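**Student:** Would you be able to build a 3D model of this:
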Amino acid sequence: MPGAPIRIAIVDDHALVRAGFRRLVAAAPDMEVVAEAGDAAAAIEVAAKWRPDVMLLDVSMPGGSGLSALPAIRASSPHTRVLVVTMHDDPSYLRAALASGAAGYMVKTSGESELVGAIRTVHGGRTYIDVAIDAQCAAGSQPKIQAVAALSGRERQVLEMVAYGHTHREIAERLSVSVKSIETYRARVADKLGLRTRADVVRYALEHGIMSPDRDPTKDA
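**Tutor:** I've put the predicted structure just below:
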């Protein structure tokens, strides 16, 4: 028996864009739109009232940036996964979004099927990064070979899985070790690379070719 549909809120200041997103969501059998908003302040109200599973959030809107509203959105509805959908393909916006609590980031030039896939990805607890902006991150930064080489094989595995949004418990089950061991590996990564938050981990993994948006290490055979 199918489960409950993914409840989605759409936040964009352009009515035509909202209509397009609504049409795409309506065509997906496992999704439904529960609310819409046209500015950052209304996005916070929507999060508090409707507590959607996923929110599609624009960045540049009248009255304030979607990124500036992200912390309040997350505070109003902690379980809501925010997928930033924007025209900005500058990696600095991606980093700011992740640091503010976004679960994913994609540009509006992406294909229709990519949006649906991105919604399912973030709803499933993973991080989604648009392929185009991921390529820019990879091209714009040279790997710090010595820093990466300082990691053990297991530490690198943990780093990669954390970047993809998996919890310590999920990683422990995958690697057949204790949660305490994963916490220890994570602490070692933090000490060696200075990566204290998940946003730091995602940024580092993108910039150093450790993370690819079309691959999840826990799905490897």
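**Student:** rest of the way, CA atoms for contacts and neighbours
**Tutor:** Fine.
**Student:** ok, longest helix in the protein?
**Tutor:** Longest helix of the chain, by residue count under DSSP state H: helix 179-193.
**Student:** Which elements pack onto that one?
**Tutor:** If you count contacts as 3 or more C-alpha pairs under 8 Å, 6 or more residues apart in numbering; DSSP states H and E, helix 179-193 packs onto helix 153-163, helix 168-175.
**Student:** Would you mind listing the buried residues in the last one?
**Tutor:** Going by neighbour count (16 or more other C-alpha atoms under 10 Å), the buried part of helix 168-175 is 168, 170-172.
**Student:** As TSV, these with distance to residue 55 would be great.
**Tutor:** Formatted as TSV, those follow (distance: C-alpha to C-alpha, whole Å):
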residue	distance to residue 55
168	25
170	24
171	26
172	29
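**Student:** closest to residue 25 among the residues you listed?
**Tutor:** Ranked by distance to residue 25 (C-alpha to C-alpha), the buried residues of helix 168-175 are led by residue 170 at 29.1 Å.
**Student:** what sits against the closest one?
**Tutor:** Applying C-alpha atoms under 8 Å, 6 or more residues apart in numbering to residue 170 gives no contacts.
**Student:** Okay, it and residue 20: tell me how far apart.
**Tutor:** Distance, residue 170 to residue 20, using C-alpha to C-alpha, to the nearest Å: 36 Å.
**Student:** how many other residues sit next to residue 115?
**Tutor:** For residue 115, the neighbour count with other C-alpha atoms under 10 Å is 21.
**Student:** what helix or strand does it sit in?
**Tutor:** Assigned by DSSP states H and E, residue 115 belongs to helix 112-123.
**Student:** Quick one: distance of that helix to the chain centre.
**Tutor:** With C-alpha atoms, centre = their mean, to the nearest Å as the basis, helix 112-123 stands 11 Å off its chain's centre.
**Student:** Check which residues of it are buried.
**Tutor:** So, applying 16+ other C-alpha under 10 Å, buried residues of helix 112-123: 115-116, 118-123.
**Student:** swap in stretch 91-102?
**Tutor:** Buried residues in stretch 91-102, counted by 16+ other C-alpha under 10 Å: 91, 93-95, 97-102.
**Student:** I'd like the structure of this one too, to check against the first:
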Amino acid sequence: MKKALLVDDHPVIRAAVRLVLEREGFKHFYEASSVGEALSILREHAVDLVVLDLVMPGGDGLELLGRIKASDWLCLVLVFTSLDPLFFQERCMRAGAMAYVAKTNDLNQLQKAAHAVMANYTFFVRLPSVSQDPRQRSEKEMIDKLSNRELTILRYLAQGMSNKAIAELMHLSHKTVSTYKTRLIEKLGVNAAVHLRDFAVRNHLI
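**Tutor:** Have a look, this model is predicted:
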């Protein structure tokens, strides 16, 4: 009996994913709306497939991917998210995901991905070539050089979260988050923290 864990903070999305997976023969489902809930379920139950959103309260999907890869859990991961594959698909591949489907696609793509993954194939989209605009190309290169944690903190800062809120969410010290912010300003070549949001919006990171 195939079992799946659906990790998404939107109940409607989880319900839609469940219907798709039922057509692929899944009979048993666990659901989590946060990284913490997902980890608790994975520690207690064996699942065949994890369908994972990257954007959730209480943690980051990339972090969960890394935890799964480092564990001995024998589950496959299909990323189903609103984030642009141009910046996140390759990271997910490196972190062990078997498939990446953007939520802008219809659910047939999700079903095709689930079918491929359960047959032990990968399912990733063909990415467009990077724009020849020198600024866009150089910004893509800068983003690619960020660590997963740097990218996560950049997204939180761009969403207007305070250092204190980010520190609590990611279980870091306030000083550590402040150091990351300074490092991001330097690495991305912006003049001040306020411009991090402009950078993130321009590159579809939020």
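**Student:** quick one: TM-score?
**Tutor:** With the length set by TM-score structural alignment, normalised by the length of structure 2, the two chains reach a TM-score of 0.58; 132 aligned residues with a C-alpha RMSD of 2.0 Å.
**Student:** Make a markdown table from the helices and strands packed on helix 179-193 of structure 1 and add distance to residue 145 of structure 1 to it.
**Tutor:** Putting these into a markdown table (distance: least, C-alpha to C-alpha, whole Å) gives the following:
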| stretch | distance to residue 145 of structure 1 |
| --- | --- |
| helix 153-163 | 13 |
| helix 168-175 | 25 |
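**Student:** of all these, which lies closest to residue 185 of structure 1?
**Tutor:** Judging those by C-alpha to C-alpha, what sits closest to residue 185 of structure 1 is helix 153-163, at 5.5 Å.
**Student:** Which part of structure 2 matches the closest one?
**Tutor:** Following TM-score structural alignment, helix 153-163 of structure 1 has no partner segment in structure 2.
**Student:** which residues sit against the helix holding residue 115 of structure 1?
**Tutor:** 6, 24-25, 28, 53-54, 81-83, 103-104, 106, 127-128.
**Student:** and stretch 184-196 of structure 1, which stretch of structure 2?
**Tutor:** Aligned using TM-score structural alignment, stretch 184-196 of structure 1 spans no residues in structure 2.
**Student:** Pull out the buried positions in that stretch.
**Tutor:** Residues of stretch 184-196 of structure 1 classed as buried: 185-190, 193, 195 (neighbour count, 16+ other C-alpha under 10 Å).
**Student:** distance between that stretch and the chain's centre?
**Tutor:** The chain centroid and the centroid of stretch 184-196 of structure 1 are separated by 21 Å under C-alpha atoms, centre = their mean.
**Student:** Nearest residue to the middle of structure 2?
**Tutor:** What sits nearest the mean C-alpha location of structure 2, by C-alpha atoms, centre = their mean, is residue 54, with 2.6 Å.
**Student:** one step back: now flag whichever of the buried residues of helix 112-123 of structure 1 is closest to residue 16 of structure 1.
**Tutor:** Among those, and counting by C-alpha to C-alpha, the member closest to residue 16 of structure 1 is residue 115, at 16.2 Å.
**Student:** Residue in structure 2 paired with that closest one?
**Tutor:** Under the alignment (TM-score structural alignment), residue 115 of structure 1 pairs with residue 110 in structure 2.
**Student:** try residue 55 of structure 1
**Tutor:** Matched across to structure 2, residue 55 of structure 1 falls on residue 50, judged by TM-score structural alignment.
**Student:** which stretch of helix or strand covers its match?
**Tutor:** Counting by DSSP H and E, residue 50 of structure 2 is part of strand 49-52.
**Student:** Give me the distance from the helix or strand just after that strand to the chain's centre.
**Tutor:** Next helix or strand after strand 49-52 of structure 2 toward the C-terminus (DSSP H and E): strand 55-56. Averaging C-alpha positions (C-alpha atoms, centre = their mean) puts strand 55-56 of structure 2 7 Å from its chain's average.
**Student:** which residues of structure 1 fall in strands?
**Tutor:** Assignment of strands within structure 1 using DSSP state E yields the ranges 6-11, 31-37, 54-57, 81-86, 104-107, 128-129.
**Student:** so the longest helix belonging to structure 2 matches what in structure 1?
**Tutor:** Longest helix of structure 2, by residue count under DSSP H: helix 174-188. Counting by TM-score structural alignment, helix 174-188 of structure 2 falls onto no part of structure 1.
**Student:** List the buried residues in that helix.
**Tutor:** For helix 174-188 of structure 2, by 16+ other C-alpha under 10 Å, it's 177-178, 180-181, 184-185, 188.
**Student:** list the helices and strands it packs on?
**Tutor:** In terms of contacts (3+ C-alpha pairs under 8 Å, 6+ apart), helix 174-188 of structure 2 is packed against helix 134-145, helix 148-158, helix 163-170.
**Student:** helices or strands next to the last one in the packing?
**Tutor:** Other elements packing on helix 163-170 of structure 2 under the criterion 3+ C-alpha pairs under 8 Å, 6+ apart are helix 148-158, helix 174-188.
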